[in-house]
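1. Sharing a sequence plus its predicted fold:
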Amino acid sequence: DTAGQERFRSLTSAFFREAVGFLLVFDLTNETSFINVRNWISEIQTHAYSENVDIVLVGNKCDLENERIISKNRAQDFAKEYNINYIETSALKNINVVEAIKLLLDSVMDRFEHDKNLSKPNQNKIKSLNEIIDKQGLENSFGKRPKTSYCCLY
């Protein structure tokens, strides 16, 4: 999470090379944030390890309906243009945060399973997401909001 800050742009290519999926988050109350999504997709397409990485577009701050600038239809149309999933969240109120992560992980796992079946059709399928990730642990990770905010890159 670099919050779109220009000073971190040089770091992104190193992280993009190893990533298998991206949660591309924009602020539903900020037009510039939404406009920059197109640039981030371009960066992903340029630096990612594969042309077919999984991306989930996340419109954050859905709890601020009175301040909303980007309509759900506009964001959904944008996501369709790039053939990516779209979900709205509120990190503050913990709305759809786990669902956004699961949506990305499901997409990644489906792609891995598909790729594995194409290359080695006789091997067992990859375990389901629920077998790999303890759902309760994932939900607990996001169940409580930290008292202070922080920024980190994974």
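-> That came through fine.

2. C-alpha from now on. contacts and neighbour counts both.
-> Noted.

3. in the chain, which spans are helices?
-> 9-18, 31-47, 72-81, 97-119, 129-132, 135-143 (DSSP state H).

4. Please name whichever of those is nearest to residue 59.
-> helix 72-81 (7.7 Å; Cα to Cα).

5. hmm, who's touching the closest one?
-> The contact list for helix 72-81, computed with Cα atoms under 8 Å, 6 or more residues apart in numbering, reads 57, 59, 85-86.

6. Max pairwise distance over those: which two?
-> 59 and 85, at 11.1 Å, using Cα to Cα across the contacts of helix 72-81.

7. For the most centrally placed residue in the chain, which non-adjacent residue is spatially closest?
-> Ranked by distance to the mean C-alpha position of the chain (Cα atoms, centre = their mean), the top residue is residue 23 at 1.4 Å. For residue 23, ignoring the flanking residues on the chain, the nearest one in space by Cα to Cα, 6 or more residues apart in numbering is residue 56 at 5.0 Å.

8. and residue 16, how many residues sit next to it?
-> 20 (other Cα atoms under 10 Å).

9. Same question for residue 55.
-> Around residue 55 there are 23 residues (other Cα under 10 Å).

10. From residue 25, how far off is it?
-> Noted for residue 55: a distance of 10 Å to residue 25, by Cα to Cα, to the nearest Å.

11. same thing with residue 131?
-> Residue 131 is 27 Å from residue 25, by Cα to Cα.

12. So these two - more neighbours on which side?
-> residue 25 (22 against 9).

13. Okay, one more to line up with it:
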Amino acid sequence: MTSGSSCQPWAVSSFFTYTHNLESATVKFEIWDTAGQEKYQSVCHLYYRNAHAALLVYDIAKKETLKKAKLWLEELEKKFLPDEIVIALVGNKTDLAAEREVTTEEGAEFARTNGLLFMETSAKSNHQVNDIFMAIVQELLRREKEKASAPSPHERSTIDLKEGTPKRRCCWL
């Protein structure tokens, strides 16, 4: 990931871009990292209103961060219809396994019951960080293919994956 400048320094703690080239498309993630801080919750909707994906990240060594991820999910559910956005629950800091307070099963169960992608990662050791982004891309492609094969006049495409369409937005909460 390459660090970029924040759009609003008072509203977002970090801004990153991540580009992934596929045979059928180039996907560019624009990631606003709020570090889960409540002070960003009131303005975060400005950043994720056109998002195609969101990552709800919690610290596996701090149970209260999973509770905060649940609150962020409720916020996203107020803004998006169920199939409008891909949401992934990410248990981070697997490098701190000895200090684990949230079991893998607990995270996976929460994700399953809410229809979220799930993965555990370590940003410190880069364990499965790329994998979660690839899982999101695959889910976006799957949804687009599904919509293309069964179009409905009431559905609208959430993402155009034609070659040469480089921008996708993602919010890391």
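-> That came in fine, so what should we check first? All figures in this text were calculated on a predicted structure; none of them were measured in a lab.

14. who's more crowded, residue 59 and residue 85 of structure 1?
-> The residue with more neighbours, out of residue 59 of structure 1 and residue 85, is residue 59; 24 against 19, by other Cα under 10 Å.

15. tell me the average deviation of stretch 63-78 of structure 2 from structure 1 after fitting.
-> Here the mean offset of stretch 63-78 of structure 2 against structure 1 after fitting is 0.9 Å, by mean Cα distance after the TM-score superposition for structure 1.

16. Other residues contacting that stretch?
-> With contact meaning Cα under 8 Å, 6+ apart, stretch 63-78 of structure 2 is reached by 36, 56-60, 89, 101-102, 107, 173.

17. let's go with 6 Å and repeat that
-> For stretch 63-78 of structure 2, contacts defined as Cα atoms under 6 Å, 6 or more residues apart in numbering pick out 56, 58-59, 101-102.

18. residue range for it in structure 1?
-> Aligned using TM-score structural alignment, stretch 63-78 of structure 2 spans residues 31-46 in structure 1.

19. Only the buried residues of the matching stretch, if you could.
-> 33-34, 37, 40-41, 44 (16 or more other Cα atoms under 10 Å).

20. and what of stretch 70-89 of structure 1?
-> For stretch 70-89 of structure 1, by 16+ other Cα under 10 Å, it's 70, 72, 75-76, 78-79, 85-89.

21. Which residues are in contact with residue 58 of structure 1?
-> Applying Cα under 6 Å, 6+ apart to residue 58 of structure 1 gives the contacts 24-25, 86-88.

22. Out of these, the closest to residue 15 of structure 1 would be?
-> For the contacts of residue 58 of structure 1, the minimum distance to residue 15 of structure 1 (Cα to Cα) is 13.8 Å, reached by residue 24.

23. from memory the closest one sits against residue 54, does it?
-> No: taking Cα atoms under 6 Å as the definition, residue 24 of structure 1 is not a contact partner of residue 54, at 10.3 Å.

24. Relative to residue 52 of structure 2, how far out is residue 106 of structure 2?
-> If you go by Cα to Cα, the gap between residue 106 of structure 2 and residue 52 of structure 2 works out to 26 Å.

25. which residue in structure 2 lines up with residue 82 of structure 1?
-> Match for residue 82 of structure 1 (TM-score structural alignment): residue 114.

26. With residue 149 of structure 2 as the reference, measure out to that match.
-> Residue 114 of structure 2 is 25 Å from residue 149 of structure 2, by Cα to Cα.

27. Please apply the same query to residue 54 of structure 2.
-> Taking Cα to Cα, one finds residue 54 of structure 2 at 25 Å from residue 149 of structure 2.

28. higher neighbour count, these two?
-> residue 54 (23 against 9).

29. show me the contacts for residue 117 of structure 1.
-> Counted by Cα under 6 Å, 6+ apart, residue 117 of structure 1 has zero contacts.

30. and it, what pairs with it in structure 2?
-> In structure 2, residue 117 of structure 1 lands on residue 149 (TM-score structural alignment).

31. what's the answer for residue 11 of structure 1, then?
-> Alignment note (TM-score structural alignment): residue 11 of structure 1 maps to residue 43 of structure 2.

32. Near that match, how many other residues are there?
-> Counted with other Cα under 10 Å, residue 43 of structure 2 comes out at 13.

33. now do residue 15 of structure 1
-> 14.

34. got the contact list for it?
-> Residue 15 of structure 1 makes no contacts at all, as judged by Cα under 6 Å, 6+ apart.

35. Pretty sure residue 18 is one of the things residue 32 of structure 2 touches, is it not?
-> No: proximity of residue 32 of structure 2 to residue 18 does not meet the contact threshold set by Cα under 6 Å, at 11.3 Å.
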